[in-house]
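**Q** Predicted model follows, preceded by the sequence.
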Amino acid sequence: MKYVVATVLMLVSFTLCLASYHKDDEATPTQNNSNNNGNPNNPTSNKMKITAGTSVFTATLNDTATAASFKTMLPLTLNMNKLNRNEKFYFFSTTLPTNASTGSNIQTGDLMLYSNNCLVLFYENLNTSYSYTRLGKIDNIIGLVSALGTGSITVKFELE
């Protein structure tokens, strides 16, 4: 009986801990299955629209399992945080397939996955020894640095 009571107390404590858990910097992504114009997303398209504030960029997604998995999540509106004065990032609660490569020359506008659940949008060039899986790249980076700003920003990702 003593073990049953201890187990129940442990489960109640764990449940209360989960219920009170939150991250101040993490926003819940919003998803829906249509673009602003009411047309359904084209799941075969590798073109994506990225909106940061009032600036809109187009990007081309790679033809990979990781990019295909990412496309199934679109459209997404994410509160992305700044890291290292060269990237914005967001941790998903789910994982994506990876095919990471180590030690690469990252370019402004690269859209990548760090580990298996961290979306990263780079706004400065970087040589790194970290491993990333490439998702795609912004086609024209003019204005990207100023659009992403210096702190957290809401960024919308959707298929064209």
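**A** Yep, it's here. Numbering: from 1, shown residues only.

**Q** all contacts plus neighbour counts: C-alpha atoms, from now on.
**A** Noted.

**Q** Buried residues, the top strand by length along the chain. List them.
**A** When the chain is parsed with DSSP state E, its longest strand is strand 126-138. By 16 or more other Cα atoms under 10 Å, the buried positions in strand 126-138 come out as S131, Y132, T133, R134, L135, G136, K137, I138.

**Q** can you check stretch 78-85 too?
**A** Neighbour-count burial for stretch 78-85 [16+ other Cα under 10 Å]: L78, N79, M80, N81, K82.

**Q** Could you export the buried residues of strand 126-138 as TSV, including distance to F14?
**A** Rendered in TSV, the data for the buried residues of strand 126-138 read as follows (distance: Cα to Cα, whole Å):
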residue	distance to F14
S131	34
Y132	34
T133	34
R134	37
L135	36
G136	40
K137	42
I138	43
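
**Q** Identify the farthest-apart pair in those residues.
**A** Spanning the widest gap among the buried residues of strand 126-138 are S131 and I138, at 19.8 Å by Cα to Cα.

**Q** And the next helix or strand past the helix or strand containing T102?
**A** Using DSSP states H and E, T102 falls within strand 101-106. Going down the chain from strand 101-106, the next helix or strand is strand 110-114, by DSSP H and E.

**Q** who's in contact with the residue nearest the centre of the chain?
**A** The centroid of the chain falls nearest to L119 when counting by Cα atoms, centre = their mean (3.2 Å). L119 makes contact with F89, Y90, F91, F92, L111, M112, L113, according to Cα atoms under 8 Å, 6 or more residues apart in numbering.

**Q** Make TSV from those residues and add distance to N46 to it.
**A** Formatted as TSV, those follow (distance: Cα to Cα, whole Å):
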residue	distance to N46
F89	21
Y90	21
F91	22
F92	21
L111	13
M112	15
L113	17
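
**Q** try it against this one:
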Amino acid sequence: MKNATIILLPLLLLTSSLMTCNMDDMQTANPVSMENNDTNSDITGNKLRIRVGSSTFSATLLDTPTAKAFKARLPITISMSELNGNEKFYSFPTDLPTRAANPGMVQTGDLMLYGSNTLVLFYKSFSTSYSYTKIGRVDNPAGLAAALGLGNVTVTFDQL
């Protein structure tokens, strides 16, 4: 019995250390965002440049079918219309894929799709009862409201 314990103890320690290594590898290879369990956790390295007059902003696109379809249309220069004193919008002639949900709160710098073809760039935060499909977000929206102004504006979107 003493010999069995001497043999089993090292095997048990070896098995335990191998399992710990494999769990560490899995956590490193596939991190899970604890921030939000929806499309916010799907942020990729897809960078976007947004130009409004002499101002330039960088944004990060989500890794979603909608963001990929939007990215396929770049570069694009569009005339965005003012709406509600908090957003600019543009209606594409064709639809993009959607997965609309109510975000509850829209944040300054959010880039979303309303319906299946209306691109919306928000320059003020507010609570909402509307549903949108998230596309991405301006990385640092400071100065975005001033750049967009109060009326219609020409905006260029292209990849960084």
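**A** Perfect, thanks for sending it. The structure presented is a predicted model; accordingly, all values stated were derived computationally and were not measured.

**Q** Give the closest residue to the residue nearest to the centre of the first structure in space, chain neighbours not counted.
**A** Distances taken as Cα to Cα, 6 or more residues apart in numbering place L113 nearest to L119 of the first structure, at 4.8 Å, with adjacent residues excluded.

**Q** could you pull out the strands for the first structure?
**A** 30-31, 47-52, 55-61, 76-83, 87-91, 101-106, 110-114, 118-122, 126-138, 153-159.

**Q** Dump those strands into TSV; add distance to V5 of the first structure as well.
**A** Shown next, in TSV, are the strands of the first structure (distance: least, Cα to Cα, whole Å):
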stretch	distance to V5 of the first structure
strand 30-31	40
strand 47-52	52
strand 55-61	53
strand 76-83	42
strand 87-91	37
strand 101-106	49
strand 110-114	42
strand 118-122	40
strand 126-138	46
strand 153-159	46
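
**Q** And these: which comes nearest T7 of the first structure?
**A** Across the strands of the first structure, closest to T7 of the first structure is strand 87-91 (Cα to Cα), at 32.2 Å.

**Q** list the buried ones in the closest one?
**A** E87, K88, F89, Y90, F91.

**Q** can I assume the first one is in contact with E124?
**A** Going back to what we said before, that points to E87 of the first structure. Yes - with contact defined as Cα atoms under 8 Å, E87 of the first structure counts as touching E124 (7.1 Å).

**Q** Quick check: the closest residue in space to L126 of the first structure that isn't next to it in sequence vs F89 of the first structure, distance?
**A** The shortest distance from L126 of the first structure to any non-neighbouring residue, by Cα to Cα, 6+ apart, is to I106 (5.0 Å). To F89 of the first structure, I106 of the first structure is 15 Å away according to Cα to Cα, to the nearest Å.

**Q** With L111 of the first structure instead?
**A** 10 Å.

**Q** now swap in A68 of the first structure and tell me
**A** 19 Å.

**Q** With A52 of the first structure instead?
**A** Relative to F89 of the first structure, and taking Cα to Cα, A52 of the first structure is found at 13 Å.

**Q** Pull out the buried positions in the strand holding T102 of the first structure.
**A** For strand 101-106 of the first structure, a neighbour-count test (16+ other Cα under 10 Å) marks I106 as buried.

**Q** mean shift between that strand and the second structure?
**A** Following the fit onto the second structure, the mean deviation recorded for strand 101-106 of the first structure is 1.7 Å by mean Cα distance after the TM-score superposition for the first structure.

**Q** got the angle between that strand and strand 110-114?
**A** 150 degrees (axes from the mean of the first three to the mean of the last three Cα atoms, to 10 degrees).

**Q** chain center to strand 101-106 of the first structure, what's the gap?
**A** Put simply, strand 101-106 of the first structure sits 19 Å off its chain's centre (Cα atoms, centre = their mean, to the nearest Å).

**Q** list the helices and strands that strand packs on?
**A** strand 126-138 (3 or more Cα pairs under 8 Å, 6 or more residues apart in numbering; DSSP states H and E).

**Q** what's the average distance of the strand it packs on to the second structure?
**A** Here the mean offset of strand 126-138 of the first structure against the second structure after fitting is 0.5 Å, by mean Cα distance after the TM-score superposition for the first structure.

**Q** All set now, cheers.
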